[in-house]
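In: Sequence unavailable; structure follows:
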């Protein structure tokens, strides 16, 4: 039998979800505007196609079987995606004009940002996007002030609709000739005696992040400056691994073999405010960012387009 095409229709999945949620074929029929016999027939055809019972009928009520309970979350997702596509097609306006303001933390990989902006421009060629590059609490402050519609950052307001989007791995690194590289396993007490290069907070509160125990610090506002200073041997820093892949490969930077805390992870979140006006364009841009990150993961590459590093690679670089 040819199984290369779907044998269960979307209407049948809708019938299954409605029956599962209401607990009866009759109530499912009323919800969908169909007859009870149409719902029961749809479910029976599904069970024949799957070779599995999805419901057990108990009088006027229906109860999901174990397989039915397993299938239900996936079926809900399928029906939900179909509804989203329908809403997209009915409300999509490629001629929409205006602008959308967003804030992106500077540790978010630039290639993913560029991919998302390029994809969004193909959907809305007449819309302008204002990108504010922020650090630490900067995006949170801008969203609280109502200056942006979307943010990707580690810290966002509690009133924001938030979802995790990307973990960013940091490595503690220094130039090959830095004195710390000559030590077999430097401790944090030793680090205090050496200059640390840190990123400043672009928000008004000046929030600290990570280990700031060094007595001597140089604070800069962009990762590129931090990388240049560390490569020049002026200090050590925790830097996003994706941003220093070339420097690591070329030997311009080397991870410090710390006893503890050589690696850390910052979880970035994607957040937006639920408001009217340009909500359609905002939600579409949120979706574009989701897809950009998911596509990079599906391609099994790092966020900067290179091969995804393994723990063995990191060990070799130390």
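Out: Sure, I can see it. None of the values given here were measured: they were computed from a predicted structure.
In: hey, let's count contacts and neighbours off CA atoms from now on
Out: Noted.
In: Tell me how many other residues surround residue 281.
Out: 22 (other CA atoms under 10 Å).
In: again, but for the one 3 residues further on
Out: The burial metric for residue 284, expressed as a neighbour count using other CA under 10 Å, is 16.
In: can you tell me the helix or strand for it?
Out: helix 279-298 (DSSP states H and E).
In: Buried residues, the helix or strand following that helix. List them.
Out: Next along the chain after helix 279-298, taking DSSP H and E as the criterion, comes helix 311-317. By 16 or more other CA atoms under 10 Å, helix 311-317 has no buried positions at all.
In: Run through the neighbouring helices and strands of helix 311-317.
Out: Using 3 or more CA pairs under 8 Å, 6 or more residues apart in numbering; DSSP states H and E, no helix or strand is in contact with helix 311-317.
In: so how far is it from its chain's centroid?
Out: Taking CA atoms, centre = their mean, to the nearest Å, one finds the center of helix 311-317 at 25 Å from the center of the full chain.
In: So which elements touch the helix holding residue 284?
Out: So helix 279-298, by 3+ CA pairs under 8 Å, 6+ apart, packs with helix 110-123, strand 161-174, strand 263-272.
In: neighbours of residue 70, just the number please.
Out: 12.
In: Same check on the one 4 residues further on?
Out: The criterion is other CA under 10 Å. On that basis, residue 74 has 12 neighbouring residues.
In: The one 10 residues further on too?
Out: Counted with other CA under 10 Å, residues neighbouring residue 84 total 12.
In: repeat for residue 217
Out: 17.
In: Comparison target, given below:
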């Protein structure tokens, strides 16, 4: 058997209207084309679906038996097609994004709020996590895409650069460093340094030792979250190091930041997606919006 969707729709239209003329009008086809579809369906099934007379047309016994089954099948199919249309038109959808805790508490809420103004029906779930777990969550399929700093290459992960920014020193407004427009890394030795633990400090130390530079990063304290470091700096316990995408949080704590020189050490941030895995229309839409929004963000210029 080779039953087509057009034949099924023709069968339902005739069964509901009891008229080839009305059914043809409802499907926007000619009466002869409709009759041809019914004839082809009957020939494929090997049964008569309608009993015809000069006065009326009605379902045969077999036609009455299969009508509710075909009707339900077409209703289910129309529901699926409607669902796909809504997803494609961004009238609904769920997007899951993984990002470091600092980015989730500074930059990304701005991006999401701006996106929701254009697409209020899209649900966005932000997964704030440790920097080291962003890529693994993308790889496992727990999230649609991730945003975070550069990591070792992985053939299963696609990386699209989002922005590149240099490290800045962060300190209270009346600190001795506040008089300077730029600060050398070596000048931080004179003050208690608070940094993030783990790969943040390890990678930064490696960068500072490139080219036989003689500056050793020797933090007095390491913490898990930048908000903790900023609180400690605000309390006068030292200075810290931060990427300026978090400038809004730095300002919230009443602190100031200056670029660090000699050397200039930058960090690249990327959007991570799983290679060979297609994004949903909503996820692709948000991903494109993030790239565009970041390109014009005032705290991310001078990349």
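Out: Structure's in. What do you need? No experiment lies behind these values; they were computed from the predicted model shown.
In: Show residues contacting the helix holding residue 284 of structure 1.
Out: With CA atoms under 8 Å, 6 or more residues apart in numbering as the test, helix 279-298 of structure 1 has contacts from 91-92, 100, 112-113, 115-116, 119-120, 149-150, 165-166, 270, 272, 302-303, 305.
In: and what of stretch 28-46 of structure 1?
Out: By CA under 8 Å, 6+ apart, stretch 28-46 of structure 1 touches 8, 12, 15-16, 18-19, 22, 25-26, 54.
In: which residues of structure 2 does that stretch align to?
Out: On structure 2, no counterpart of stretch 28-46 of structure 1 exists by TM-score structural alignment.
In: Now for the residue sitting nearest the centre point of structure 1: which residues touch it?
Out: Nearest to the mean C-alpha position of structure 1, counting by CA atoms, centre = their mean, stands residue 165 at 1.4 Å. Listed by CA under 8 Å, 6+ apart, the contact set of residue 165 of structure 1 reads 267-270, 290, 293.
In: Can you find the partner of it in structure 2?
Out: So, by TM-score structural alignment, residue 165 of structure 1 is matched to residue 162.
In: Tell me where structure 1 has helices.
Out: 10-22, 25-32, 36-50, 66-91, 110-123, 138-144, 188-191, 223-231, 245-250, 279-298, 311-317 (DSSP state H).
In: what's the closest of these to residue 259 of structure 1?
Out: helix 188-191 (8.5 Å; CA to CA).
In: what sits up against that closest one?
Out: 180, 213-214, 258.
In: Same question for stretch 145-157 of structure 2.
Out: 96-100, 131, 134-135, 137-139, 267-275, 283, 287.
In: coming back round to it: what distance do you get for the residue lying closest to the residue nearest to the centre of structure 1 once chain neighbours are set aside to residue 101 of structure 1?
Out: In space, residue 165 of structure 1 comes closest to residue 269 once its chain neighbours are excluded; the distance is 5.1 Å by CA to CA, 6 or more residues apart in numbering. Residue 269 of structure 1 sits 17 Å away from residue 101 of structure 1, going by CA to CA, to the nearest Å.
In: Among those two, which residue is more densely surrounded?
Out: The residue with more neighbours, out of residue 269 of structure 1 and residue 101, is residue 269; 19 against 16, by other CA under 10 Å.
In: Check the alignment and tell me where that one lands in structure 2.
Out: Match for residue 269 of structure 1 (TM-score structural alignment): residue 270.
In: I figured its match was touching residue 158, is that so?
Out: No: judged on CA atoms under 8 Å, residue 270 of structure 2 makes no contact with residue 158 at a distance of 9.3 Å.
In: show me what contacts residue 144 of structure 1?
Out: Contacts of residue 144 of structure 1 (CA under 8 Å, 6+ apart): residue 157.
In: Ok, the one 3 residues further on next?
Out: Applying CA under 8 Å, 6+ apart, one finds that residue 147 of structure 1 lies in contact with residue 101.
In: how about it, what's its match in structure 2?
Out: Using TM-score structural alignment, residue 147 of structure 1 pairs with residue 142 in structure 2.
In: quick revisit: can you tell me how far the residue nearest to the centre of structure 1 is from residue 313 of structure 1?
Out: Taking CA to CA, one finds residue 165 of structure 1 at 24 Å from residue 313 of structure 1.
In: Now the helix holding residue 284 of structure 1: buried residues?
Out: 280-282, 284-286, 288-293, 296.
In: go on, stretch 160-169 of structure 1?
Out: So, applying 16+ other CA under 10 Å, buried residues of stretch 160-169 of structure 1: 160, 162, 165-166, 168-169.
In: now, among those, which is nearest to residue 236 of structure 1?
Out: Nearest member of those to residue 236 of structure 1, counting by CA to CA, is residue 169, at 16.3 Å.
In: That closest one against residue 268, yeah?
Out: No: using CA under 8 Å, residue 169 of structure 1 is not in contact with residue 268; the gap is 10.6 Å.
In: what is in contact with those two at once?
Out: Taking CA under 8 Å, 6+ apart as the contact criterion, residue 169 of structure 1 and residue 268 have no common neighbours.
In: Residue 111 of structure 2 -> structure 1?
Out: Aligned partner of residue 111 of structure 2 by TM-score structural alignment: residue 116.
In: Just give me the neighbour total for its match.
Out: With other CA under 10 Å as criterion, residue 116 of structure 1 counts 20.
In: Next up, the contacts around it.
Out: 285, 288-289, 292.
In: So the residue nearest to residue 165 of structure 1 is in contact with residue 166, correct?
Out: Yes: with contact defined as CA under 8 Å, residue 269 of structure 1 counts as touching residue 166 (6.9 Å).
In: re earlier: mind putting the buried residues of helix 279-298 of structure 1 in CSV, distance to residue 30 of structure 1 included?
Out: Listed next are the buried residues of helix 279-298 of structure 1 as CSV, based on distance: CA to CA, whole Å:
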residue, distance to residue 30 of structure 1
280, 31
281, 34
282, 35
284, 33
285, 36
286, 35
288, 37
289, 38
290, 36
291, 36
292, 40
293, 41
296, 43
